[in-house]
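Novice: need a 3D model of the following:
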Amino acid sequence: MTEAVPAAAAETGTVRWVTVTGLLGPAEIRELAARLGVMPTKSLGQNFVHDPNTVRRIVRAADLSPDDVVVEVGPGLGSLTLGLLPACAHVYAIEIDPVLAGRLALTAEERAPEHADRLTIMNRDALKLRPEDVGEPSALVANLPYNVAVPVVLHLLAILPSLRHGLVMVQKEVADRLTAAPGSRVYGVPSVKLAWYASARAAGRVPPSVFWPVPNVDSGLVAFAGRQPPAGADRRETFAVIDYAFAQRRKTLRAALAGWAGSAGAAAEILVRAGVDPQARGESLTIEQFAAIAAARLEEAA
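Specialist: Coordinates of the predicted model:
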């Protein structure tokens, strides 16, 4: 089966059409898994997408250009990989399961032969990926395992500054946290740390029925666009402030940052220099304000 899917044309803002062939449906997913002797495991967070319409939706929402180089984490049996290959210049597929990694190239050759040479497969833990493994990719598009979604996103954004944009599918609760704004009930460490690297937005809900096995929660799409971190800010120190602020999120920053600053009084002094109310709570601060707090302490130390 061959279908055309719209994707953004490079540098023009117009729409081009790419051909998506041989997408995997429910029967193909189960047949391929049975042939490989694969049973999805909770320990690896494996839930395979078996709905071609969802794959087309993800590819469309990823807004890929023909020159994009994509990192895909957890390709599994290849559902999303097959949708990505026609839409970009190259896909680096990072798969921790050796059986699935070993089969993926053949799946691409069988179902998308005209694009199979655009695929590089790595049997590797994404959390151990190094910059030299993938060069300078421009996009991250992935159906991320629920249990490592946030660490994987933050790790890849930290080591791959070339990532300009991306779209990830994660547990809906995680999607809500990643896209939350200051003051939101679910605003927390993932929200603020992602904001260091990128601006993020919710890009839609995905029902459990499109996966095998069927999870007991909805999934959500998170789209992001890379941004420059706050000027003159130190990431390590800023992230330390964030961790302390949310470790005891009910406390005021004066109290929550006492351990980080040395005492509550010292924390209050740093907060005042940063232009932040010591009685405020972490959930009300932007990434720029957290960076300003870190910078105020570093200035004091200097």
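
Novice: make it CA atoms for all contacts and neighbour counts henceforth
Specialist: Noted.

Novice: need the next SSE after whichever strand or helix holds Val168, C-terminal direction.
Specialist: If you go by DSSP states H and E, Val168 is part of strand 165-171. Per DSSP H and E, strand 165-171 leads on to helix 172-178 as the next helix or strand towards the C-terminus.

Novice: so which bits of that next one are buried?
Specialist: By neighbour count on 16 or more other Cα atoms under 10 Å, the buried set for helix 172-178 is 172, 174-178.

Novice: one more to line up against the first:
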Amino acid sequence: MAVLLVQAGSALIDETPPSEPDAAPRLLGPAQIRQLATEVGVRPTKTLGQNFVHDANTVRRIVAASGVGPDDTVLEVGPGLGSLTLALLGTAGKVVAVEIDPILAQRLPSTIGEYAPARRDDFQVILADALQVTRDDLPAVPTALVANLPYNVSVPVLLHLLGLFPEITTALVMVQAEVADRLVAGPGSRTYGVPSVKARYHGRVSRAGAVGRNVFWPEPKVESGLVRIERTDDHPTDPATRQTVFEAIDAAFAQRRKTLRSALAGWAGSPADAERRLRAAGIDPGLRGERLDVDDFVRLARTS
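Specialist: All right, here's what the predicted structure looks like:
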């Protein structure tokens, strides 16, 4: 199988040796995870947010919660040593993984060939930073996003990929529990903020479960949560409109305690212009950003 590795505009081809096909992928456990890490000389780093899942039941639960099936091309971010990747290949039609670590990216095709030989032609890994990846970098357009996102960049990566690929109809991501709370929070909640509103721009957001620390190696110091986003067509997908809406959201929450009339002054041009646009959108200028839902921000962005 030819595996595309993209780095700085170049492509490397890695040929995986043929293996006898298996009925279904075998999943990785703690012993296999440590063995693979030892083989490639990888020590998980906080810089890359690396915490490898070593529990087969956890990855099965993630795949089940994602709802992906044989018609889906799944985009996975940060596949690491391949725990979740193998579980996805047991259900999804194709899996395209984006990995920033060149050592891990180089090893993945061999792992798939060994543990899921019957599915090796349905897997490709891209060596790239998920925050910088473009549509042209991927060999196929994904219909789903399923990932254990690096905790230090989880929200930017999630929003980047949802904006880049409107074809993604569902997303199931594992993030830090605190981040999960922010993503699913509603207007008026203490944890409601920029991530909450921007995630809702793309679809319905809900919690899909919790994940304990003991299923990771190394064990993180925080709990994890699963968040599911089901794409809706309620809001425009064109980048220009989305950017305008997101700029209004950023401005409204930049100084949470200010009224919208004051907080949006820079965005609108002046406090008076902010009040005029807010009233045109049917929004009380005396409110704070935390009281608005995503539909309010979309209406506001459409005023002039």
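
Novice: which position in structure 1 aligns with Ala199 of structure 2?
Specialist: In structure 1, the residue paired with Ala199 of structure 2 is Leu194, using TM-score structural alignment.

Novice: what's the distance between its match and Ala256 of structure 1?
Specialist: From Leu194 of structure 1 over to Ala256 of structure 1 the distance is 21 Å, taken as Cα to Cα, to the nearest Å.

Novice: who's more crowded, those two?
Specialist: Using other Cα atoms under 10 Å as the criterion, Leu194 of structure 1 and Ala256 rank with Ala256 on top: 25 against 22.

Novice: give me the neighbour count for the closest residue to that one other than its chain neighbours.
Specialist: Closest residue to Ala256 of structure 1 apart from its sequence neighbours, by Cα to Cα, 6 or more residues apart in numbering: Ala245 at 5.4 Å. With neighbours defined by other Cα under 10 Å, the count for Ala245 of structure 1 comes to 27.

Novice: Ala245 of structure 1 matches what in structure 2?
Specialist: Checking TM-score structural alignment: Ala245 of structure 1 goes with Ala252.

Novice: tell me how far that match lies from Phe297 of structure 2.
Specialist: From Ala252 of structure 2 to Phe297 of structure 2 the distance is 9 Å (Cα to Cα).

Novice: for the residue nearest to the spatial centre of structure 2, give its distance to Gly286 of structure 2.
Specialist: Residue closest to the mean C-alpha point of structure 2, counted by Cα atoms, centre = their mean, is Leu158 at 3.3 Å. Leu158 of structure 2 sits 32 Å away from Gly286 of structure 2, going by Cα to Cα.

Novice: show me what Leu162 of structure 2 aligns to in structure 1.
Specialist: By TM-score structural alignment, Leu162 of structure 2 lines up with Leu157.

Novice: element containing that match, please.
Specialist: Residue-wise, Leu157 of structure 1 maps onto helix 149-159 under DSSP H and E.

Novice: name the residue most distant from the centre of structure 2?
Specialist: Ala272 (38.2 Å).

Novice: and that residue, which of the three is it?
Specialist: helix (DSSP: H, G, I helix; E, B strand; the rest coil).

Novice: from Leu75 of structure 2, how far off is it?
Specialist: For Ala272 of structure 2, the distance to Leu75 of structure 2 equals 45 Å [Cα to Cα].

Novice: before we move on, back to that, OK, contacts around the match of Ala199 of structure 2?
Specialist: Leu194 of structure 1 sits next to 154, 178, 200 when contact means Cα atoms under 8 Å, 6 or more residues apart in numbering.

Novice: before we move on, what about Leu36 of structure 2?
Specialist: Neighbouring residues of Leu36 of structure 2 by Cα under 8 Å, 6+ apart: Leu81.

Novice: what residue of structure 1 takes the place of it?
Specialist: Leu36 of structure 2 maps onto Leu32 in structure 1, by TM-score structural alignment.

Novice: wait, a helix at that match?
Specialist: Yes: assignment of Leu32 of structure 1 by three-state DSSP places it within a helix.

Novice: pull out the buried residues from stretch 259-275 of structure 1.
Specialist: Quick answer for stretch 259-275 of structure 1 (16+ other Cα under 10 Å): 260-261, 264, 266-271, 273-274.

Novice: would you mind giving the secondary structure of Asn152 of structure 2?
Specialist: Asn152 of structure 2 is classified as helix under three-state DSSP.

Novice: what sits against the residue nearest to it when sequence neighbours are not counted?
Specialist: Spatial nearest neighbour of Asn152 of structure 2, chain neighbours left out: Gly49 (6.2 Å); criterion: Cα to Cα, 6+ apart. The contact partners of Gly49 of structure 2, by Cα under 8 Å, 6+ apart, come to 150-152.

Novice: in TSV, list these along with distance to Ser189 of structure 2 and neighbour count.
Specialist: Shown next, in TSV, are the contacts of Gly49 of structure 2 (distance: Cα to Cα, whole Å; neighbours: other Cα atoms under 10 Å):
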residue	distance to Ser189 of structure 2	neighbour count
Pro150	25	20
Tyr151	22	20
Asn152	23	15
